[in-house]
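# quick one: sequence and predicted model below, then my questions.
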Amino acid sequence: MCASPLSATVLRQKYAFSKIAIANEKTAPYGVAAVEVMEKYGIYNKITHKIVRGDNIAPTYQFVFTENAQLGFVALSQVIHETEGSCWVVPQEDYRPIRQQAVLLNKSAGEPAALAFVAFLKGKTAHDIILSYGYGFDN
């Protein structure tokens, strides 16, 4: 995981950053979660002028990766295997869970490749990969 862990304190340190990246909360679940976290810590309204928004989590990560934003709320899966930099794994209780799903469309219901892919997603190999990127499963 990240080389040096951070905490919520970084968000509160006199707001010593010029830009913080989040996904657009109107279109992306990760953006909704980011706003929930900042509101919980009482800083959202104080730093709205520093927020840069990506359409989704991919451009949000790019803002941070290219250092156009000093901080950012990105998916754990994007940084879990990084050996440099720093990160704060936001406690799950600080935001509503982000539900990820896979669906099989009626149009593909009889397609062998689609059925094989869904079967793969339900199997141990896929579960191990999913877990290795920081995701969990609902019971």
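Okay, I see it. Quantities reported herein were computed from a predicted structural model and do not represent experimental measurements.

# only C-alpha atoms for contact and neighbour calcs from this point on.
OK.

# tally of neighbours for G72?
23 (other CA atoms under 10 Å).

# what distance do you get for it to E39?
Distance of G72 to E39, given as CA to CA, to the nearest Å: 15 Å.

# quick check: chain neighbours aside, which residue is closest to the one residue sitting closest to the centre of the chain?
The centroid of the chain falls nearest to A75 when counting by CA atoms, centre = their mean (2.2 Å). Residue nearest to A75 in three dimensions, not counting chain neighbours: I57, with 6.9 Å by CA to CA, 6 or more residues apart in numbering.

# in the chain, what residue spans correspond to strands?
Assigned by DSSP state E, the chain shows strands spanning 4-5, 20-23, 51-54, 71-72, 86-87.

# distance to R12 added to the ones you listed, as JSON lines?
Listed next are the strands of the chain as JSON lines, based on distance: least, CA to CA, whole Å:
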{"stretch": "strand 4-5", "distance to R12": "16"}
{"stretch": "strand 20-23", "distance to R12": "12"}
{"stretch": "strand 51-54", "distance to R12": "15"}
{"stretch": "strand 71-72", "distance to R12": "12"}
{"stretch": "strand 86-87", "distance to R12": "15"}
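
# quick one: contacts for A23?
Applying CA atoms under 8 Å, 6 or more residues apart in numbering, we find A23 in contact with 29-32, 34, 53-57, 59-60, 73-74.

# structure B:
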Amino acid sequence: MRALPLSLICRSLVITATAWAVLPVYAAEVQVAVAANFTAPIQAIAKDFEQDTGHTLVAAFGSTGQFYTQIKNGAPFEVFLAADDTTPARLEQEGDTVKGSRFTYAVGTLALWSAKDGYVDAKGDILKADTWQHLSIANPKTAPYGLAATQVLEKLGLTAATQSRRVEGQSITQAWQFVSTGNAEIGFVALSQIYKDGKISSGSAWQVPAELHDPIRQDAVILNKGKDNAAATALIDYLKGPRAAAVIKSFGYTL
């Protein structure tokens, strides 16, 4: 048998080494606690993340306050994508996170929404009308978007006037569901729940001006349980990259 030229063997080894270099050392799974407002974006990001890295993302969705309690009680989450920056900072101060891993992955926008076309006006003046019976908001004690909603009502001088007509969801998802099912004519939701590729996907909405509430900075952090998980580190790095940023922006967030 004729021996292969040395140059061809070397070139083959370089190609093989390069091919292995673009793959993760091993594929791993990461358990992620995700704020409810970020459900659709993370589902879209997860597909790209798994395709690009080989790692698998397993997400649970809920309110930031409820996740804090679960994490403190030993829930198996390795990465936390919160709806605020104060809860991850608190976990960091309490020694429950990997030092230096926390960063702001998105800044959220609050919207007043109705499932009916043309029902909510461009300035949110519907809040002052007597034409609706129920206003849906998320629990302000556990959901940052719910807290922002109460700040808006306070700024507009409508706290007392709307008090008896509010229905409260335990998360921003439940607040959205109250409106989508018709149990509330209007409700404060995350813009990301009703927005895709530059437009409102259904119904009518008022994008609440940012100056009417505290900024909704949403921080991500690696929890102690994810300290030695390559997939956890890879996810945080991926969220900082251009492909994830494009998805995040397409749902109405800013960075």
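Perfect, thanks for sending it. Note that the structure is a prediction, hence the values are computed from the model and not measured.

# so how far is L91 of structure 2 from the counterpart of the residue nearest to the centre of structure 1 in structure 2?
Aligning on TM-score structural alignment places A75 of structure 1 opposite A190 in structure 2. Distance of A190 of structure 2 to L91 of structure 2, computed by CA to CA: 24 Å.

# cool, and G157 of structure 2?
Counting by CA to CA - G157 of structure 2 and L91 of structure 2 are separated by 34 Å.

# out of those two, which sits in the busier spot?
Neighbours were counted for G157 of structure 2 and for L91 using other CA under 10 Å; L91 has more, 17 against 12.

# okay, and the strand or helix carrying A19 of structure 2 goes to which residues in structure 1?
Taking DSSP states H and E as the criterion, A19 of structure 2 maps to helix 6-21. Mapping helix 6-21 of structure 2 onto structure 1 (TM-score structural alignment) gives no aligned residues.

# how far away from the center of its chain is that helix?
42 Å (CA atoms, centre = their mean, to the nearest Å).

# and the next element down the chain from it?
strand 29-35.

# which residues of structure 1 fall in helices?
Shown for structure 1, the helices assigned by DSSP state H span residues 9-12, 29-40, 44-47, 57-65, 76-79, 112-122, 124-132.

# let's have the ones you listed in CSV, adding distance to V90 of structure 1 and mean neighbour count.
Putting these into CSV (distance: least, CA to CA, whole Å; neighbours: other CA atoms under 10 Å) gives the following:
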stretch, distance to V90 of structure 1, mean neighbour count
helix 9-12, 12, 14
helix 29-40, 8, 20
helix 44-47, 15, 14
helix 57-65, 16, 19
helix 76-79, 9, 16
helix 112-122, 26, 12
helix 124-132, 17, 13
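
# CSV for those, including distance to E93 of structure 1?
Shown next, in CSV, are the helices of structure 1 (distance: least, CA to CA, whole Å):
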stretch, distance to E93 of structure 1
helix 9-12, 17
helix 29-40, 9
helix 44-47, 17
helix 57-65, 20
helix 76-79, 15
helix 112-122, 27
helix 124-132, 19
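
# of all those helices, which lies closest to P91 of structure 1?
helix 29-40 (9.2 Å; CA to CA).

# which part of structure 2 matches the closest one?
Against structure 2, helix 29-40 of structure 1 falls on residues 144-155 (TM-score structural alignment).

# what do you get for stretch 107-123 of structure 1?
The aligned range for stretch 107-123 of structure 1 is 225-241, by TM-score structural alignment.

# okay, how far is it across the matching stretch, tip to tip?
23 Å.

# what range in structure 1 does stretch 40-54 of structure 2 sit on?
So stretch 40-54 of structure 2 sits over no part of structure 1, by TM-score structural alignment.

# which residue lines up with Q92 of structure 1 in structure 2?
Match for Q92 of structure 1 (TM-score structural alignment): A210.

# residues near that match, how many?
A210 of structure 2, neighbours per other CA under 10 Å, totals 14.
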